[in-house]
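Visitor: pasting the sequence and the predicted coordinates here, then a few questions.
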Amino acid sequence: MTDDIHDSVYGCLVGGAIGDALGATVEGWSHENIAAEYGAVDEFGAYDNPHAEGEPGSITDDTVMCHYLCLSIVENGGRITPREYADTLERFLDTDRVWVPEELMAKKLAAGMNPWRTGRGTVSAGTAMMSIAPIGVINAGNPRQAYQDGYNLAAINQDGIEQDAAATVAAGIATAIEPESSVDDVVETIVEYSPDILHRAIDLSLGLAVESNDVSSFRERFYDELLDWRWPAVKWGRAQYYDGQVFSASSIESLPAAVGLLSLCGTTADRALVEAASFGRDSDTIGALVGYVVGAVHGASELDESWKATCTDVNQEFFDDFPDDVDVGFEAMSDRLVTALERERDRAAERRQQLDLMLQ
């Protein structure tokens, strides 16, 4: 509901990072275990993750991949192709900070494979969806184009329903960046652009949200009715099994959960982030998805100041990995994305002039 594009884009990036870092504390836990240990996850905590620092407030691969994508967009001055994204990744990707699909992607790219196809046959997980928000930003106000670009870019590390989910999220973020947009507007766009079985899963989740009327009841029913049982167990830490259930990192579970939470509590940004992190399961991805949306809609100015400060300070080491002449960081990157949007506006004006000449 902010009309400040800088506040919206910064909110999207830092909101996603906050949700990621909050949720990382309890990734793979059940909501019962979270409630017993924390009540609710409303502050950053240390966590055990082989692909992240684990310090309170530190980001996981969700946000790491998001910022590689941001960097590719700003380096190319606007919308990008998988080839341009691959060029950025081949120069900057730290494979110690990412998970199996991206490790496989890096090896395929190094072997000379076409980046439009390196996601085929990989581990099915939400690793494209969790980082695709910048594609929505650079297509602000144009969810149709955001969907197409998101689908193409997701092909670098995912396929199938995971590619669909990434495109759907990109479309939602394109709406979230629009001035005076609401969370309901974003949910409506996500529903409109979600295809096939993903659409059905989101519809079922929203139905549970309407019937539940509160987050606690929704969470209980989601666990009973909509968990993804197809996915293999993750073989590390407390995320492997709990109460006989398998921890899933698939978009078919995480995106519907995030959309249900947005519909129930997305009008208050900080509360939505806490509820997302406290949902359990793939809580860092659910937190990131909710954070991207509420940050974009409400703006960074509506997010908890201590969360923003901690997340910025703790993750400076990640941004220090970039060359000295590359201006990065959550706020700096958001400013550069707005500049890229300005270039997209100029290109659109040039395109209109070309069409005027051809059609006169």
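Guide: Alright, I've got the coordinates. Numbers count the residues shown, from 1 in each chain.

Visitor: drop to CA atoms for contacts and neighbour counts, all remaining ones
Guide: OK.

Visitor: assess the claim that V294 and V183 are in contact.
Guide: Yes: with contact defined as C-alpha atoms under 8 Å, V294 reaches V183; the gap is 7.1 Å.

Visitor: okay, these two: which has more neighbours?
Guide: A count of neighbours by other C-alpha atoms under 10 Å puts V294 above the other of V294 and V183, at 33 against 25.

Visitor: picking up where we left off before, intersection of neighbour lists for V294 and V183?
Guide: Shared contacts of V294 and V183, defined by C-alpha atoms under 8 Å, 6 or more residues apart in numbering, are found at G266, T267.

Visitor: let me see the ranges of the helices in the stretch 51-200 of the chain.
Guide: Secondary structure of the stretch 51-200 of the chain (DSSP state H, counting those that start in this stretch): helices located at 61-76, 82-92, 100-110, 133-138, 143-154, 160-176, 183-193, 196-212.

Visitor: show me what the fourth one is packed up against.
Guide: When you say that, I think you mean helix 133-138. Under the contact definition 3 or more C-alpha pairs under 8 Å, 6 or more residues apart in numbering; DSSP states H and E, helix 133-138 sits against helix 61-76, helix 143-154, helix 160-176, helix 330-359.

Visitor: among these, which is nearest G287?
Guide: helix 61-76 (10.0 Å; C-alpha to C-alpha).

Visitor: buried residues of the closest one, list them for me.
Guide: 61-75 (16 or more other C-alpha atoms under 10 Å).

Visitor: got it, and stretch 343-360?
Guide: The neighbour-count check on stretch 343-360 (16+ other C-alpha under 10 Å) flags R343, E344 as buried.

Visitor: for comparison:
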Amino acid sequence: MALSIEDGARGCILGGAVADALGGPTEGHPPEVIMQRFGGRVTDFVGPFNADWQTARPLSPLHKGDGHVTDDTLMVIALSNVYGQVRRHLDAFDMADYLVPQIADVVTYIPEFERETVLVNRLFYAEKYLLLRLRNAHVDPREAGVGNVVNCGAAMYIAPVGIINAGDPHGAYREAIDIAGAHQSSYGREAAGVLAAAVAEALRPGATVDSVVECALSLARDGTRAAIEAVTRVGRECQGWEDAIPRLRDAVRPFDSVGEAYRDPDLDARKPSRKNSIEELPVALGMLLANRGHYLGTVLGGVNYGRDSDSIASMGGAIAGALGGGAVVPPDWATFVQERSRKDLEAVAADLAAVAREVFAADQARAAARQAAFPVGTARGEVSV
């Protein structure tokens, strides 16, 4: 049965956020360390990896766990709020005019801080670059992402672009590539375009796991395409998420510049390249295939994969949620995350769906106007008969 845009958006937003909250405590660690710390695989919400989370990592005193969403979801909400303001397609200039105020001026509750502040205080350096380049340096937004750390920072919050362009993956790709240029470059920007396209395809009536992967491969360029191709080939052969964890890591390793010690990256890590790819998107798609599109398996695979587990899980969860709708996300988990994180994600999804309908109507009117204005007359020198 074809889903409505409302149900698809709900599945995408809730699916990504629940996965993000589940993956927060395991982030930065390899699978074997995760199992040792939590006494086995993580299959439900757990507390922080470090009980003394306020002092264990002074640079990042974050309460990851206990249903708290991370910066991934907070940035999804910020971008969704921008769409709610302008109620149209976005371009790179909107990132400077609307997204930067969302992260720098709007006081909101930050679950991992357990207090209210502006979002930029929580963001990683690569996301703080938005404020530096767009507000402080006044760089042209279309190229402001050049020079940034190349990572998954733009891809992790780009799912709303797919919702706005539901059923039009090519349009989602173009819009995401445009706005992501204000934040990222190289394969970090490319991943954002491909993820947005995957969500847009997942929302198309009749979409399947295979059509989502085929869509990603048809649009992806360079190392991103090669990584997706390699990882999804292995994903098709896997029998569930536990089988997939080591096999997907082996498949993505040649394209991942970070190296084996995730929190101690190699000297060449995260630099622009036409050969490399971020790790998160290919692995999320691989998990989607390994679990035949099932939401829980896709998410738990990302959670227990470790490394950038919250982003891997949330990307996979957003796509699986868009494919299956809100019903695939366990309702008690969705309620728990919204209560613990103090975020009304149902409202975020509902407003995105409303904006998507408005944008679709405007797109139809624009297409009709172009059709009426397209010059179809007889070429000069020709005589009509």
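Guide: Yes, it's here. Quick caveat, the model's predicted, so the values are computed rather than measured.

Visitor: can you calculate the TM-score here?
Guide: Superposed pair, TM-score by TM-score structural alignment, normalised by the length of the first structure: 0.87. Supporting alignment: 343 aligned residues with a C-alpha RMSD of 2.6 Å.

Visitor: can I get the helices of the stretch 51-200 of the first structure in TSV with distance to I252 of the first structure?
Guide: Formatted as TSV, the helices of the stretch 51-200 of the first structure follow (distance: least, C-alpha to C-alpha, whole Å):
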stretch	distance to I252 of the first structure
helix 61-76	17
helix 82-92	24
helix 100-110	17
helix 133-138	18
helix 143-154	15
helix 160-176	7
helix 183-193	13
helix 196-212	6
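
Visitor: list just the one of the ones you listed that sits closest to V234 of the first structure.
Guide: helix 100-110 (11.1 Å).

Visitor: in the second structure, which residue range corresponds to that closest one?
Guide: Aligned using TM-score structural alignment, helix 100-110 of the first structure spans residues 125-135 in the second structure.

Visitor: in that stretch, which residues are buried?
Guide: Buried residues in stretch 125-135 of the second structure, defined by neighbour count with 16+ other C-alpha under 10 Å: A126, E127, K128, Y129, L130, L131, R133, L134, R135.

Visitor: now swap in stretch 329-338 of the first structure and tell me
Guide: Within stretch 329-338 of the first structure, the residues scored as buried using 16+ other C-alpha under 10 Å are G329, F330, E331, M333, S334, D335, R336, L337, V338.

Visitor: ok, now stretch 308-318 of the first structure?
Guide: Neighbour-count burial for stretch 308-318 of the first structure [16+ other C-alpha under 10 Å]: K308, C311, T312, N315, F318.

Visitor: and for stretch 155-175 of the first structure?
Guide: Buried residues in stretch 155-175 of the first structure, counting neighbours by 16+ other C-alpha under 10 Å, are found at 155-159, 161-175.

Visitor: contacts only, for I158 of the second structure.
Guide: Neighbour list for I158 of the second structure: V76, L79, A176, A192, L195, A196 [criterion: C-alpha under 8 Å, 6+ apart].

Visitor: tell me which stretches of the stretch 251-385 of the second structure form helices.
Guide: Under DSSP H, counting those that start in this stretch, the stretch 251-385 of the second structure gives helices at 280-290, 295-305, 309-324, 331-341, 345-373.

Visitor: nearest residue to the residue nearest the centre of the first structure other than its sequence neighbours?
Guide: The centre of the first structure sits closest to M130, judged by C-alpha atoms, centre = their mean, with a distance of 3.3 Å. In this structure, M130 of the first structure finds its nearest non-sequential neighbour in D62, 5.4 Å apart by C-alpha to C-alpha, 6 or more residues apart in numbering.

Visitor: report the contact partners of that neighbour.
Guide: Listed by C-alpha under 8 Å, 6+ apart, the contact set of D62 of the first structure reads D20, T127, M130, S131, D284, T285, A288.

Visitor: ditto for L289 of the second structure
Guide: Applying C-alpha under 8 Å, 6+ apart, one finds that L289 of the second structure lies in contact with V209, D210, T232, G235, R236.

Visitor: count the neighbours of the alignment partner in the second structure of H199 of the first structure for me.
Guide: Aligning on TM-score structural alignment places H199 of the first structure opposite R225 in the second structure. R225 of the second structure: 23 surrounding residues under other C-alpha under 10 Å.

Visitor: same check, this time on the one 3 residues further on
Guide: With neighbours defined by other C-alpha under 10 Å, the count for I228 of the second structure comes to 28.

Visitor: closest to G39 of the first structure out of the buried residues of helix 61-76 of the first structure?
Guide: Relative to G39 of the first structure, the closest of the buried residues of helix 61-76 of the first structure is D62; by C-alpha to C-alpha it sits at 24.5 Å.
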